[in-house]
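Participant: Fold the following for me, if possible:
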Amino acid sequence: MERPHRWRNRRAPRRSPLGDGRARRGRARLEGGERSQSGERDAAKDHQASQAVRRRTAALALVLAAAFLAAACAELQLRLPADELQFELAGRIAVRYGDEASSGNIAWRHGRSDDEVLITNPLGQGVARIVRAGGGVALTTPDGREHRAPDAEALTERVLGFRLPLEGLADWVRARPGPGPHEAQRDAGGRIAELRQSGWKIEYLEWDTDGARPSRLKLSYPGIELRLAIAEWK
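Facilitator: Next up, the predicted model:
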């Protein structure tokens, strides 16, 4: 007996009225990922651009600060008569105070009643310019500010964080005590090896080739240590 023929359902699988929902969802996720990656790239570019602007701004600030200090140096330069100028020196200075330490260069012109000191960092950029004249002291920083005080020690401690004994140092760098009480120890050749005055201890570590002037000094004060290496005398 012949069996009735059965029709097979050959219709394609039913689709959503809006098309293949699964594929559409996949495309949506892909497009969303592309938009997310594009947004991340844009954010990264914005961050890099912002950093570049900051670097250019910082570099410009350094240039302007250096230019200002150079101009300030020219304006504040003392023109001492030859009979007023007692010495000029140039060298390096290293400072330790508290947990801080720094080093740089120093140039100093000393007259009978006036002083001019320029302190720069190891790259030669200005840190401070100190001028003593007319019974007071002025300190100019690279940002253009001028600070004043009756004496250099109080002024440098307030602005720079450490004391620079400018008045006493004018005698100490020439291996002699300043006015007032002091204690001195001398070496076998009669030169001062150690000096104590005004709360400072000054040690003479090296002398120039003819032994007439010190070339390396160490100055100590409670919480402060200064080292001075003199490379040139005039």
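
Participant: C-alpha from now on. contacts and neighbour counts both.
Facilitator: Noted.

Participant: next helix or strand past the longest helix seen in the chain?
Facilitator: As assigned by DSSP state H, the longest helix anywhere in the chain is helix 21-76. The helix or strand immediately downstream of helix 21-76 is strand 85-97, counting by DSSP states H and E.

Participant: Contacts only, for Arg112.
Facilitator: Under the criterion of C-alpha atoms under 8 Å, 6 or more residues apart in numbering, the neighbours of Arg112 are 84-86.

Participant: what's the answer for Glu225, then?
Facilitator: Taking C-alpha under 8 Å, 6+ apart, one finds 95-97, 218-219 in contact with Glu225.

Participant: which SS class is it?
Facilitator: State at Glu225, reduced to three classes by DSSP: H, G, I helix; E, B strand; the rest coil: strand.

Participant: what helix or strand does Glu232 sit in?
Facilitator: Going by DSSP H and E, Glu232 is in strand 224-233.

Participant: Might you quantify the distance of that strand from its chain's geometric centre?
Facilitator: 19 Å (C-alpha atoms, centre = their mean, to the nearest Å).

Participant: Return the set of buried residues in that strand.
Facilitator: Residues 224-230 are the ones in strand 224-233 that count as buried (16 or more other C-alpha atoms under 10 Å).

Participant: Just want the angle from that strand to strand 85-97.
Facilitator: Put simply, strand 224-233 runs at 140 degrees to strand 85-97, going by axes from the mean of the first three to the mean of the last three C-alpha atoms, to 10 degrees.

Participant: Assign the nearest residue to Asp187 once chain neighbours are set aside to helix, strand or coil.
Facilitator: Once flanking residues are discounted, Asp187 sits nearest to Ala193: 5.6 Å by C-alpha to C-alpha, 6 or more residues apart in numbering. Three-state call for Ala193 (three-state DSSP): strand.

Participant: and this one, so I can compare the two:
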Amino acid sequence: MRLLLPWLILFLGACAWQNPQPPASIANWQKHTEHLQQLDLWLLEGKLGYRDSRDGGSAWVNWRQSGAAFDLQLHGPFGSGATRILGDDNHAELQQSGEDTLTAVSPAALTEQLFGWQWPVDQLQFWVRGIPSPHEPTVLRTHNAEGTLAVLQQSNWQLEFTGYEQVGQWVLPSRIKGNSGEFSFTLIVKRWHPGDTAP
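Facilitator: Down below sits the predicted model:
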């Protein structure tokens, strides 16, 4: 009996770690994601900080999204007043005061001309809502007990969602930190306008 007792303890301990029922956070996450996928019309106002191995800066952000169409305005960076990136799934253009309008097939290609690296605008339209992009594989995802996203690894970026706020029926991120090698950004959302593109 004394020989069997240690094995019995190990067996019961192993069983205790196996929980066939999904944790409540998984169920909450699925419900939370399905709800947020319905939100495709919004405006956010906030501040973006960005950095690479050589330099960094910040800009005020005004981002309007209507379905696949986006209008992203950055105020303050690059010493040139307002910078505007707009487009949809098939087209993007960059407008800066006193400069010719640049076009590309994706906004990420245009941001490389601003930052020197590609800011993942295509994926960010999902990340800013606190959900992964459905167009890219997810490497890692962890979430909080209430179902909100905590950490996401996708498209060679690691993102930490360190703040949320309740805005009407929506629970939306208020602070996101992103890292990809030597490149990083922090987006602090000052004001959400879900369901509208005009404050």
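
Participant: circling back to that earlier point, ok, and the most crowded of the contacts of Glu225 of structure 1?
Facilitator: Sorting these by how many neighbours each has (other C-alpha atoms under 10 Å) puts Leu219 first, at 22 neighbours.

Participant: Distance check, Ala154 of structure 1 against Lys201 of structure 1.
Facilitator: Noted for Ala154 of structure 1: a distance of 18 Å to Lys201 of structure 1, by C-alpha to C-alpha, to the nearest Å.

Participant: The longest helix of structure 1 aligns to what range in structure 2?
Facilitator: For helix 21-76 of structure 1, there is no aligned range in structure 2, judged by TM-score structural alignment.

Participant: Can you tell me which helices and strands that helix packs against?
Facilitator: When contacts are defined as 3 or more C-alpha pairs under 8 Å, 6 or more residues apart in numbering; DSSP states H and E, helix 21-76 of structure 1 sits against strand 126-133.

Participant: which parts of the strand it packs on are buried?
Facilitator: For strand 126-133 of structure 1, the neighbour count (16+ other C-alpha under 10 Å) marks 126-132 as buried.

Participant: How about stretch 166-176 of structure 2?
Facilitator: Burial within stretch 166-176 of structure 2, assessed by neighbour count using 16+ other C-alpha under 10 Å, is assigned to 171-176.

Participant: swap in stretch 43-50 of structure 2?
Facilitator: Those would be 43-50, for stretch 43-50 of structure 2 by 16+ other C-alpha under 10 Å.

Participant: residue contacts, the residue sitting nearest the centre point of structure 2?
Facilitator: In structure 2, the residue lying closest to the centroid (C-alpha atoms, centre = their mean) is Trp127, at 2.2 Å. By C-alpha under 8 Å, 6+ apart, the contact set of Trp127 of structure 2 is Ser133.

Participant: What's it aligned with over in structure 1?
Facilitator: Aligned counterpart of Trp127 of structure 2 in structure 1: Trp172 (TM-score structural alignment).

Participant: thinking again about what came up before, in structure 2, what residues pair with the strand holding Glu232 of structure 1?
Facilitator: Residue span in structure 2 matched to strand 224-233 of structure 1, by TM-score structural alignment: 183-192.

Participant: how close does the residue nearest to Ala70 of structure 1 when sequence neighbours are not counted sit to Gly168 of structure 1?
Facilitator: In this structure, Ala70 of structure 1 finds its nearest non-sequential neighbour in Gly126, 7.9 Å apart by C-alpha to C-alpha, 6+ apart. Using C-alpha to C-alpha, Gly126 of structure 1 is found at 24 Å from Gly168 of structure 1.

Participant: can you tell me which residue in structure 2 aligns to the residue nearest to Asp187 of structure 1?
Facilitator: Alignment note (TM-score structural alignment): Ala193 of structure 1 maps to Ala150 of structure 2.

Participant: who's in contact with Ala101 of structure 1?
Facilitator: Contacts of Ala101 of structure 1 (C-alpha under 8 Å, 6+ apart): 94-95.

Participant: gap between the counterpart of it in structure 2 and Leu44 of structure 2?
Facilitator: Alignment note (TM-score structural alignment): Ala101 of structure 1 maps to Gly56 of structure 2. The gap separating Gly56 of structure 2 from Leu44 of structure 2 is 22 Å, by C-alpha to C-alpha.

Participant: what does Phe126 of structure 2 give?
Facilitator: Going from Phe126 of structure 2 to Leu44 of structure 2 by C-alpha to C-alpha gives 13 Å.

Participant: same check, this time on Ala24 of structure 2
Facilitator: In terms of C-alpha to C-alpha, Ala24 of structure 2 sits 30 Å off from Leu44 of structure 2.

Participant: got it, and Ile188 of structure 2?
Facilitator: According to C-alpha to C-alpha, Ile188 of structure 2 and Leu44 of structure 2 sit 10 Å apart.

Participant: check contacts around Leu44 of structure 2.
Facilitator: Residues in contact with Leu44 of structure 2 (C-alpha under 8 Å, 6+ apart) are 61-64, 189-193.

Participant: before we move on, what about Glu206 of structure 1?
Facilitator: By C-alpha under 8 Å, 6+ apart, Glu206 of structure 1 lies in contact with 214-217.
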